[in-house]
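Undergrad: I would like the atomic coordinates for the input below:
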Amino acid sequence: MRIGADLLYVGELDRLLARPWFRAYVYAESELATAAGFGPDRCREFLAGRFAAKEAVAKALGTGFADGVAPRQIAVERADSGAALVTLTDAAAARAAALGVVEVQVSITHKADLVLAVALVMITPVGTPTRS
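TA: Next up is the predicted model:
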């Protein structure tokens, strides 16, 4: 198992969120579509939470946003239960496969102007057969 965490102020991304290139680089289309359904304050909080979750996952993968891993390759959706659901693509998925990742879990919490995300990456132990 590997762990990653990220903490930021909700307003920390305000200037960047106003730039279309930043939104396109960081967020999956599905994340932006969900955010578009919220009012301005909730949208800002939602996108900050997703950014923190992406950072936490990238740290748990051991790359951060380097080695070809870009924030957009870590999509944080919402399961029917309301829990965060992580989908990895491209270099992030390749890194996960190289590590033997079998599951990624994320928890996001907001309090006042802070957002915290913690990611757990579950790895198949060496010598353990994988499921087909």
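Undergrad: C-alpha from now on. contacts and neighbour counts both.
TA: Fine.
Undergrad: contacting residues for residue 107?
TA: 53, 83-84, 117-119 (Cα atoms under 8 Å, 6 or more residues apart in numbering).
Undergrad: Distance of it relative to residue 121?
TA: Between residue 107 and residue 121 the computed distance is 12 Å (Cα to Cα, to the nearest Å).
Undergrad: hang on, the earlier thing: just the ones of the contacts of residue 107 in strands?
TA: Within the contacts of residue 107, residues falling in strands by DSSP state E are 84, 117-119.
Undergrad: Strands of this structure, start to end?
TA: Under DSSP E, the chain gives strands at 2-9, 74-78, 84-88, 101-111, 114-123.
Undergrad: Now show me the structure for the sequence below, then we'll compare the two:
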Amino acid sequence: MKATAIDHVNLRVPEDGVEGFAAFYRDDMGFDLEYYDEYRDGERGFFYVRLGPECILHVSPRETVPEPTGETVNHFAVFVDESMDEVMARIDAAGVEVETEAVREGATGEYPCVYVEDPAGYTVEFKTAE
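TA: Got it, this is the predicted structure:
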């Protein structure tokens, strides 16, 4: 068996931090949210961050969530269709601190990337083709 892609990753986030989490991915990074209104209206227990046509984050808010320490899952990487300059401009405009900026290997080769921490404490690697 060979995987063709990661369909989704399910992230637990604190209920009291959902607004900041949603704003980071939607407003600051430019991703679409799906089922967010239904989540806020109490019709669904989770919502999606649409990373691309075939990849989403399932966002499952919980009353209490252990703080991500990087000991079990260190980070997840998202390949984006913007230049590194555009990604850095988004990060700067959002007031988010860059943890690391580098060129790193991944599934399809070496690419420029930047690591940031999202509002729930997860480390996200944004990779670009340029």
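Undergrad: What does the TM-score come to for these two?
TA: In this superposition the chains share a TM-score of 0.27, using TM-score structural alignment, normalised by the length of the second structure; 63 aligned residues with a Cα RMSD of 4.6 Å.
Undergrad: returning to what we had before: just the buried ones from the contacts of residue 107 of the first structure?
TA: 53, 84, 117-119 (16 or more other Cα atoms under 10 Å).
Undergrad: wait, which of those is closest to residue 99 of the first structure?
TA: Ranked by distance to residue 99 of the first structure (Cα to Cα), those are led by residue 119 at 15.2 Å.
Undergrad: Quick one: neighbours of the nearest residue to the closest one once chain neighbours are set aside, just the number.
TA: With sequence-adjacent residues excluded and distances taken as Cα to Cα, 6 or more residues apart in numbering, residue 119 of the first structure is closest to residue 106, at 4.4 Å. Residues near residue 106 of the first structure, counting by other Cα atoms under 10 Å, number 21.
Undergrad: does residue 106 of the first structure really touch residue 78, like I thought?
TA: No: applying Cα atoms under 8 Å as the test, residue 106 of the first structure and residue 78 come out as separate, 10.7 Å apart.
Undergrad: quick one: common contacting residues for those two?
TA: Common neighbours of residue 106 of the first structure and residue 78 (Cα under 8 Å, 6+ apart) are 84-85.
Undergrad: For the closest residue to residue 55 of the first structure other than its chain neighbours, list the residues it contacts.
TA: In space, residue 55 of the first structure comes closest to residue 6 once its chain neighbours are excluded; the distance is 6.1 Å by Cα to Cα, 6+ apart. By Cα under 8 Å, 6+ apart, the contact list for residue 6 of the first structure reads 52-53, 55-56, 116-118.
Undergrad: Of those, which pair is most distant in space?
TA: 55 and 116 (10.4 Å).
Undergrad: of the two, who's got more company?
TA: residue 55 (25 against 22).
Undergrad: From residue 111 of the first structure, how far off is the more buried one?
TA: Distance from residue 55 of the first structure to residue 111 of the first structure, by Cα to Cα: 18 Å.
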